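Student: my questions are about this predicted structure, shown below with the sequence.
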Amino acid sequence: MRKICVGVAALAMFAGSLSAKEFINIGTGGMTGTYYPVGTAICRLVNTDKNFKCSVQSTGGSTYNVNNVLKKELNFGFVQSDVVYDKYNGKGKFEGEPNPKLRSVISIYPELLAFVVARDSGIKAYADIDGKKINLGNPGSGNEVTSTLIFNEYGIDLAKMAQRSVLTVQECPMALKDKKIDGYFFMVGHPTANIIDVATSMSVDLVGIDEATADKIVEKYPYFAKGVIPKGLYEGIDYDTTTIGVKAVLVADESESDTAVRAIVKAILDNFDEYKQLHPALNLVSKESLIEGLSAPLHPAAEAVFKEAGILK
């Protein structure tokens, strides 16, 4: 009888330890992008704490993530800072529907817009899209929002395109190789496996934004910044590409548990040197940059961790 009682007690303790574990899921993006591997890297760090079980979900990207975080179907989501701004303030595609419950958790890395085109497409500038098949981005994605904005700033009529494709970004490399499209957009941390894949399979170019237009966009939209995709990151791209960028921001609903938010932020700060080595997009990140480019208020638990670390005063 004593052995049975001890066994039952052990099972109860084991069950209790399982029930105490807090589960965290992070909405990322396509598997060939940067959100997915960086999200996986963050979960790897979080999972060193046996009190948590962190997992990633491949999703359609920024708009999907921000909407589902606020529906509480995701705990956290990677979202471009421009989409965060629009959702929080009720601007752009969220016009008249602000959501003050959205909270920033941490700024992950800078994302720069790449306009990837087949070299034989004849596209050398944004104005060269007449009669071309261009993938602006799947509906509601940050890629679609940003690429459309840039064409509008140039005063370019998108109706002149031969085809306005709505593929997900992970479908684009194969579509470009198969000549189903002439070019596609991807706002991403560089280098990314997506563009590496297509650039090693065929000749491609990156189309830049001229300095004057980039300056105008940055002045008009405070969540953008000018940036350069350096030469040498992708096969055959031996020139720097001027473009605009945003920040990849991890967001949550204001009601997200303090323990989950603390676990994410502390996992990154406490293992920062290791974190920076987990993906090339993180190479230039500093601890100070983790609170830059946030376009919704910090979650109180994240704010507390940054203050404890001396990053916020």
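Tutor: Structure received.
Student: when you work out contacts or count neighbours from here on, use the C-alpha atoms and nothing else.
Tutor: OK.
Student: number of nearby residues for the closest residue to Met202 other than its chain neighbours?
Tutor: Excluding the flanking residues, the one nearest Met202 by CA to CA, 6 or more residues apart in numbering is Lys177, at 7.0 Å. Here the count is done by other CA atoms under 10 Å, and Lys177 has 17 residues near it.
Student: how many residues are close by the nearest residue to Lys72 once chain neighbours are set aside?
Tutor: Nearest non-adjacent residue to Lys72, counting by CA to CA, 6+ apart: Asp253, 7.2 Å away. Neighbour count for Asp253, taken as other CA under 10 Å: 25.
Student: ok, Asp253 touching Val105?
Tutor: No. Between Asp253 and Val105 there is no contact, the gap being 9.6 Å when judged by CA atoms under 8 Å.
Student: check which residues of stretch 266-277 are buried.
Tutor: 266-269, 275-276 (16 or more other CA atoms under 10 Å).
Student: sorry, wrong one. I was asking about stretch 111-131.
Tutor: Of all the residues in stretch 111-131, those buried under the rule 16+ other CA under 10 Å are 111-118, 121, 123, 126, 129-130.
Student: so the residue nearest to Met202 sits right up against Val198, yeah?
Tutor: Yes. Between Lys177 and Val198 there is a contact under CA under 8 Å: 7.3 Å.
Student: what about the helices in the stretch 101-250 of the chain?
Tutor: Ranges of helices in the stretch 101-250 of the chain, per DSSP state H, counting those that start in this stretch, are 142-154, 172-177, 193-201, 211-220.
Student: what sits against Leu233?
Tutor: Contact analysis of Leu233 by CA atoms under 8 Å, 6 or more residues apart in numbering lists 190-191.
Student: ok, now with 7 Å
Tutor: By CA atoms under 7 Å, 6 or more residues apart in numbering, the residues touching Leu233 are Pro191.
Student: any figure for the gap between it and Ala225?
Tutor: With the distance defined as CA to CA, to the nearest Å, Leu233 ends up 20 Å from Ala225.
Student: just Lys179 next, same as before
Tutor: On the measure of CA to CA, Lys179 and Ala225 end up 32 Å apart.
Student: and for Glu97?
Tutor: As judged by CA to CA, Glu97 and Ala225 stand 25 Å apart.
Student: in terms of packing, which of those two has more residues around it?
Tutor: Using other CA under 10 Å, the more surrounded residue of Glu97 and Ala225 is Ala225, with 20 against 14.
Student: next one for the comparison:
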Amino acid sequence: MKKRKFLLFTALMLVVSMVLAACGGGSEEKGGGEGQSEEKPKYMSILTGGTGGTYFPLGGSFAKIVSDATGVSTNAETTGASAENMQSIKDNKGEIAFTQTDIASYATEGKLMFDGNAIDNIKAIGTLYPETIQIVTTEKSGIKTVEDLKGKKVSIGAPGSGTAANAEQILEAYGMTLDDIQKQDLSFDESVNGIKDGNIDAAFVTAGHPTAAVEELSATEKVVIVPVDAEKADKLIEKYPYYTKEEVPSGTYKIGAAVPTVAVQAMLVVKADLSDDVVYDITKAIFENLDQVQHAKAKQIKAENALNGVGIDVHPGAQKYFDEKGIKAAE
């Protein structure tokens, strides 16, 4: 009888220990966050944008920095930019991505181009620099104002980019719609070639300035950047608060005077299930090795500004880095 009780007690304790192990098995896993993979990936992709924009060259620099710092082979991939990148993250086609802050918000909230298709597996690393909305044309086009775009062939960016939403919202501030222009859906490079060849009249380009494709255009044409008037900028910001006032400085693309416009922010996001440790290492590597980035935009990227205007949840691994540095979002 005693032997049977002992065996029953032993069996019961074995079951309890197995249950406890199953419940607590992840408590000591590296990275520890809910729903995260404890394994360090062997390969990562940074989703960027077109070769004529700013994301691609920055992404190439970031990929080398991350590879060197983490030991994870990391590669920059050219894409259709912001909106496409969000969908690609959802579809597990990349681990890190550039995007505009407004597009990231639309994605997580299931709005506009993400209506009925909310993206729930992205978290922020942080914001990088202003993404200036540049309405690009040439002197010979005769276009000087946003109203002059009526009836003209105007590129609003590649399908899947965030530029289209910016174009639509700026036109809205001027009492116009996409129906008022002959809309073209072209990448930055295609837009520049279209302007050069006379196939289109103007193009919306949302990118950090100087933008490579527009610089290329300025080598052969007298570039004009169409201004967004202060009154219209205020109207736009009132409805869409992720915009800020910005300007394209004098001398950029050989223009003679600064041109007022508006901007959103460029940001980096990651797959939410990347471990805290991996994302901490990515964040630390990028923000502490910006001296290795040759692009002019690197001078505007600062860790102390990275939590400003993020608009979506920050990955715990990135947040750990900012907490260690005492960095908080601006009030």
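Tutor: Received the coordinates, thanks. As the structure is a computational prediction, the values presented were derived from the model and not from experiment.
Student: circling back to that earlier point, rebuild the buried residues of stretch 266-277 of structure 1 as CSV, extending it with distance to Asp205 of structure 1 and secondary structure.
Tutor: As requested, the buried residues of stretch 266-277 of structure 1 are exported to CSV (distance: CA to CA, whole Å; DSSP: H, G, I helix; E, B strand; the rest coil):
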residue, distance to Asp205 of structure 1, secondary structure
Lys266, 40, helix
Ala267, 38, helix
Ile268, 35, helix
Leu269, 37, helix
Tyr275, 31, helix
Lys276, 28, helix
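Student: those into JSON lines, with extra columns for distance to Ile4 of structure 1?
Tutor: Listed next are the buried residues of stretch 266-277 of structure 1 as JSON lines, based on distance: CA to CA, whole Å:
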{"residue": "Lys266", "distance to Ile4 of structure 1": "41"}
{"residue": "Ala267", "distance to Ile4 of structure 1": "40"}
{"residue": "Ile268", "distance to Ile4 of structure 1": "44"}
{"residue": "Leu269", "distance to Ile4 of structure 1": "45"}
{"residue": "Tyr275", "distance to Ile4 of structure 1": "46"}
{"residue": "Lys276", "distance to Ile4 of structure 1": "50"}
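Student: nearest to Ala193 of structure 1, of the residues you listed?
Tutor: Closest approach between the buried residues of stretch 266-277 of structure 1 and Ala193 of structure 1, by CA to CA: Lys276, at 17.4 Å.
Student: got a list of what the closest one touches?
Tutor: Listed by CA under 7 Å, 6+ apart, the contact set of Lys276 of structure 1 reads 282-283.
Student: again, but for Val285 of structure 1
Tutor: Counting by CA under 7 Å, 6+ apart, Val285 of structure 1 has contacts Tyr109.
Student: how about it, what's its partner in structure 2?
Tutor: Counting by TM-score structural alignment, Val285 of structure 1 lines up with Ile301 in structure 2.
Student: before we move on, what about Thr243 of structure 1?
Tutor: In structure 2, Thr243 of structure 1 lands on Thr261 (TM-score structural alignment).
Student: before we move on, what about Gly137 of structure 1?
Tutor: When structure 2 is aligned by TM-score structural alignment, Gly137 of structure 1 is paired with Gly157.
Student: that match - how many residues pack around it?
Tutor: Gly157 of structure 2 has 28 neighbouring residues, counting by other CA under 10 Å.
Student: what of the one 3 residues further on?
Tutor: Burial measure for Gly160 of structure 2: 19 neighbouring residues, criterion other CA under 10 Å.
Student: that one contacts Ala81, correct?
Tutor: Yes. Counting by CA atoms under 7 Å, Ala81 is a contact partner of Gly160 of structure 2 at 6.5 Å.
Student: list the contacts of the nearest residue to the match of Thr243 of structure 1 once chain neighbours are set aside.
Tutor: Spatial nearest neighbour of Thr261 of structure 2, chain neighbours left out: Val228 (4.5 Å); criterion: CA to CA, 6+ apart. Applying CA under 7 Å, 6+ apart to Val228 of structure 2 gives the contacts 260-262.
Student: state the distance from the corresponding residue of structure 1 for Val228 of structure 2 to Ala225 of structure 1.
Tutor: Per TM-score structural alignment, the equivalent position to Val228 of structure 2 in structure 1 is Ile209. Applying CA to CA, the value for Ile209 of structure 1 to Ala225 of structure 1 is 12 Å.
Student: check Gly30 of structure 1 too.
Tutor: The gap separating Gly30 of structure 1 from Ala225 of structure 1 is 24 Å, by CA to CA.
Student: Lys231 of structure 1 too?
Tutor: The gap separating Lys231 of structure 1 from Ala225 of structure 1 is 19 Å, by CA to CA.
Student: out of the helices of the stretch 101-250 of structure 1, flag the one nearest Arg44 of structure 1.
Tutor: Nearest to Arg44 of structure 1, of the helices of the stretch 101-250 of structure 1 and by CA to CA, is helix 193-201 at 19.9 Å.
Student: what does Gly110 of structure 2 correspond to in structure 1?
Tutor: The alignment partner of Gly110 of structure 2 in structure 1, by TM-score structural alignment, is Gly90.
Student: Leu284 of structure 1 - how many residues pack around it?
Tutor: If we define neighbours as other CA under 10 Å, then Leu284 of structure 1 has 10 of them.
Student: check contacts around it.
Tutor: So Leu284 of structure 1 contacts nothing (CA under 7 Å, 6+ apart).
Student: next one: the one 4 residues further on
Tutor: Contact criterion CA under 7 Å, 6+ apart gives Ile311 as the residues in contact with Glu288 of structure 1.
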